[in-house]
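In: Below are the sequence and a predicted model for it; my questions follow.
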Amino acid sequence: MSDRLVTAPELLRALHQRARDLDLAPPAAFLGDWRGSRAVVVPSVDLRPVRADAAFLESDGLVVVYRSFPDTVRGAAPPLPAAVRGEAPGWLTLGDDGRWSRHGDAPDPRQVVGDHGPGRAHREDDNDDHDHNHDDDDESRLPDWAAPDRTAHRSAVTDCLEAIRAGEVYQTCLSTRVHGRLRTDPLETFLGIAGHSPAARSAYLEGPWGAVLGFSPEEYLVRHGETVRSSPIKGTLAADLDPARLLESAKDIAENIMIVDLVRNDLGRVADVGSVTVTDLLAVRPAPGVHHLVSTVAARTGASNQALVEATFPPASVTGTPKARARELIAGWEPESRGLHCGTYGFALGRDLELAVAIRTLEVTSDGHVELGVGGGITIDSEPDAEWDECVHKAAFTWGGGPAPW
């Protein structure tokens, strides 16, 4: 067998075809920086809706999971189930040398590509309707978006500023939702966006209920044994501006530090006494289309994964301070439920846990409707029009950057 290296997109396409050929559940993938690897790919996993409070029950195998933001508002129901979970018998990890390692009952990547890749399709002259020689910037693989409701978001920011002045909250995250249609299948959309906007915590999940195309830059919880960390992002600047401006912004610094305190409080509910520490404060890091301020809080805990998530969910960076009051107000200000936006996705292996905050995440229904939640943190120094511009900057990765397509 050839020693040619198999790329992640090539493997994912072949695994997707393998699932169709053999009537298996589709693959799942985590690209960027997961478990010390460039990619974690699950060849097949049956992801089924579950109760939210059962999503993080521990198992000896690899558990792939997502859980939506728990608060809902009146109006249309979120597009996807509140939580899904699936256990996988094997998985593959991609090393820095470009080679795959097999874990559990995982197939050989080269064999999969040989049996189910594009070469097989040409040899058998089947009716595969996917062009496997895609250009990473091919706009036909990007969603077609409708204009979001700028007026509603501006009104929510104005109401939030009034609540801050009244002392009800100090900081609150507000979101808006963009609706659209896919132009191709979910996997090709995922690979198209990943090609021009790679993110540290990208993920692809699929089931009969639809698909999740995640491009989050933000860690929610990363746990190894009894050590856990959370790295909230607060503070955003467009990528074409000088990132040093983030550290000159009183608004962004205040926003970040308030959320760091909230993360410390959340982890402290289940952490060993005295173990909660801030290991990194106000680091400037790049992400697709933007620069961010990122801090890291670490702790030690013997709590179960389920207890850890319950103590800290939803993630601090997407709620506000005080957390309980911020969540109550958000439900009254935002016109649509967040769905998976501001929830979490990832996987667990025993007590080890790798979860991202579900931002920059596309929620796709089985008929090709797609929704994207985008938002930002509001403080006393926020300006409604600037907050809207931040939402647009954060969504731009889905249309290849540049001006909004509406």
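Out: Structure received. Residues are numbered from 1 along each chain as shown.

In: contacts and neighbour counts: CA atoms only from here.
Out: Fine.

In: Could you double-check that residue 281 lies in contact with residue 261?
Out: No. Checked against C-alpha atoms under 8 Å, the pair residue 281 and residue 261 is beyond contact range at 11.3 Å.

In: got the contact list for the host helix or strand of residue 63?
Out: In the assignment (DSSP states H and E), residue 63 maps to strand 62-67. Strand 62-67 is touched from outside by 45, 47, 52, 55-56, 82-91, 340, 343-350, with contacts defined as C-alpha atoms under 8 Å, 6 or more residues apart in numbering.

In: Surely residue 17 and residue 117 touch.
Out: Yes. When contacts are counted by C-alpha under 8 Å, residue 17 is listed as touching residue 117 (7.4 Å).

In: Name the next helix or strand downstream of whichever strand or helix holds residue 205, please.
Out: For residue 205, the host element (DSSP H and E) is strand 201-207. Of the helices and strands lying after strand 201-207 in sequence (DSSP H and E), the nearest is strand 210-216.

In: Comparison target below:
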Amino acid sequence: MRIERLGDGGSAADVFRALARRARSRQLPPPAGLTGRWFDTAAVIAPSLAAALCEPEAAFGFPRSVPRETEVPDGLLIGGGWIGYRAYPDRTGMLPAAAGGWTDHVVRLDESGCWWFESLLDEPCPDDLAQAVRHPDAGPRPWHIEWIEPDRRAHRRGVEDCLDAIARGDVYQACVCARFHGTSSGLPTDFFADAVDRTRPSRAAFVQGAWGAVASLSPELFLARRGDTVTSSPIKGTLPLDENPELLRRSVKDVAENVMIVDLVRNDLGQVAEPGSVRVTDLLRVKPAPGVWHLVSTVAATVPGTVNATELLDATFPPASVTGCPKHSARQLLAQWEPDPRGVYCGTVGMHSPVAGLELNVAIRTVEFDAAGRVGLGVGGGITIDSDPAAEWQECLDKARSIVTLTPSRTHPDPTPASRSAPADPASVPR
């Protein structure tokens, strides 16, 4: 294992752009990245990641060749790991059910603004990689997405069907979703760099392969595991950012929505946790996210080391905050109420490191790009007996606004040729 201090460099977005350009010039797969608050750091970027399709159960697993080091150098936080996604499971979406890949080294931006090169192997940082981090000269490049708004009438029918089911006692709450569709030009790496630069989401993640790309601008933590401690921070309750956040804490509907989901997270974690170890460590905290305020709670549990990542996901996936109570019934009904499959939306994107542990987001505010240039963006909200269909529709628009109104940053020439319309970099095909 190895760690090198690279020092001051560009922002996370600038370095991501520079590494994407470096990958294109070397005919390598594009970078994968996590920005915001991941592993107690500001950004983790794999300079090049061959993100291939995999079975959902294999997502976030380790290859057999993972180094079995007994000592970790002082200061090494991550080193490398598996980066990818697992889609929402109940219907097939526009992208495959799971994809990702292994990286044996990353560059990391700490909270003080210092960049580090970290490797699970004993290999030095390549000179051109260090140069890209310290002096990123690849500026923004043009991209465009033409969005089509979801069918409002179909969403209203779904909300009304959900309200009828709540009245019958079939469910207590469910998250009814809709979907923006669109077409794109330019590269997903450029969209992601501009999006994180402008919106600064706390759980942003990007992964790309020959199958397409996922640019997740999520504010929500699904699971974080450090040793035997697992935490989850479900979001339920939303208010536009220009309104008084105190109104969110006073909302009977939003508070009830959050508390019910907290109980569902407690139940999910309780399936694999040490008896009596599941606890709520933070309840109903109001936090800002791009364009909105959210109510956020945190649940923690002690999970034995004998429970691996697959077993933890079996107990908790898909995330509680995007399903409903009871979870199984809500999932069955949602598949009938929603006209479009969710795809990666409401699944999870993240990283599993043999050094740092597991961190996964809830794949909300997530843009999916397929290999033909089509894009999708899911939006939704929790429905309770107090929900108003018109207000629920407005909440969907509020959540999407920070993404669908994005425009490219001011661009300057980049000598590396770009694809005009293919979202997947040609170099993303594994070689």
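Out: It's in. All values derive from a computational prediction rather than experimental measurement.

In: TM-score for the pair, please.
Out: Superposed pair, TM-score by TM-score structural alignment, normalised by the length of structure 1: 0.89. Supporting alignment: 383 aligned residues with a C-alpha RMSD of 2.3 Å.

In: which residues of structure 2 does the strand holding residue 205 of structure 1 align to?
Out: Aligned by TM-score structural alignment, strand 201-207 of structure 1 corresponds to residues 203-209 of structure 2.

In: in the matching stretch, what counts as buried?
Out: For stretch 203-209 of structure 2, the neighbour count (16 or more other C-alpha atoms under 10 Å) marks 203-209 as buried.

In: ok, back up a step: so the strand holding residue 205 of structure 1 versus strand 210-216, what angle?
Out: With axes from the mean of the first three to the mean of the last three C-alpha atoms, to 10 degrees applied, the angle from strand 201-207 of structure 1 to strand 210-216 works out at 180 degrees.

In: Mean distance of strand 201-207 of structure 1 to its aligned residues in structure 2, please.
Out: For strand 201-207 of structure 1, the mean distance to aligned residues of structure 2 following superposition is 0.8 Å (mean C-alpha distance after the TM-score superposition for structure 1).

In: what's the distance between the aligned residue in structure 1 for residue 171 of structure 2 and residue 380 of structure 1?
Out: Aligning on TM-score structural alignment places residue 171 of structure 2 opposite residue 169 in structure 1. Distance, residue 169 of structure 1 to residue 380 of structure 1, using C-alpha to C-alpha, to the nearest Å: 10 Å.

In: okay, those two: which has more neighbours?
Out: Taking other C-alpha atoms under 10 Å, residue 169 of structure 1 and residue 380 do not tie; residue 169 has more neighbours (22 against 17).

In: Surely that one is in a strand?
Out: No. Counting by DSSP: H, G, I helix; E, B strand; the rest coil, residue 169 of structure 1 is not part of a strand but coil.

In: Next up, the contacts around it.
Out: By C-alpha under 8 Å, 6+ apart, the contact set of residue 169 of structure 1 is 163, 320-322, 325-326.

In: all helices of structure 1, in order?
Out: Residue ranges of the helices in structure 1, as given by DSSP state H, are 8-22, 109-116, 118-124, 150-165, 186-196, 250-268, 305-312, 323-333, 384-395.

In: Relative to residue 28 of structure 1, which of these is closest?
Out: Of all these, it is helix 8-22 that lies closest to residue 28 of structure 1, at 8.4 Å by C-alpha to C-alpha.

In: So which bits of that closest one are buried?
Out: Applying 16+ other C-alpha under 10 Å to helix 8-22 of structure 1 flags 8-19 as buried.

In: Could you save the residues you listed as CSV and add columns showing distance to residue 63 of structure 1?
Out: As requested, the buried residues of helix 8-22 of structure 1 are arranged in CSV below (distance: C-alpha to C-alpha, whole Å):
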residue, distance to residue 63 of structure 1
8, 20
9, 22
10, 24
11, 21
12, 19
13, 22
14, 22
15, 19
16, 19
17, 22
18, 21
19, 19
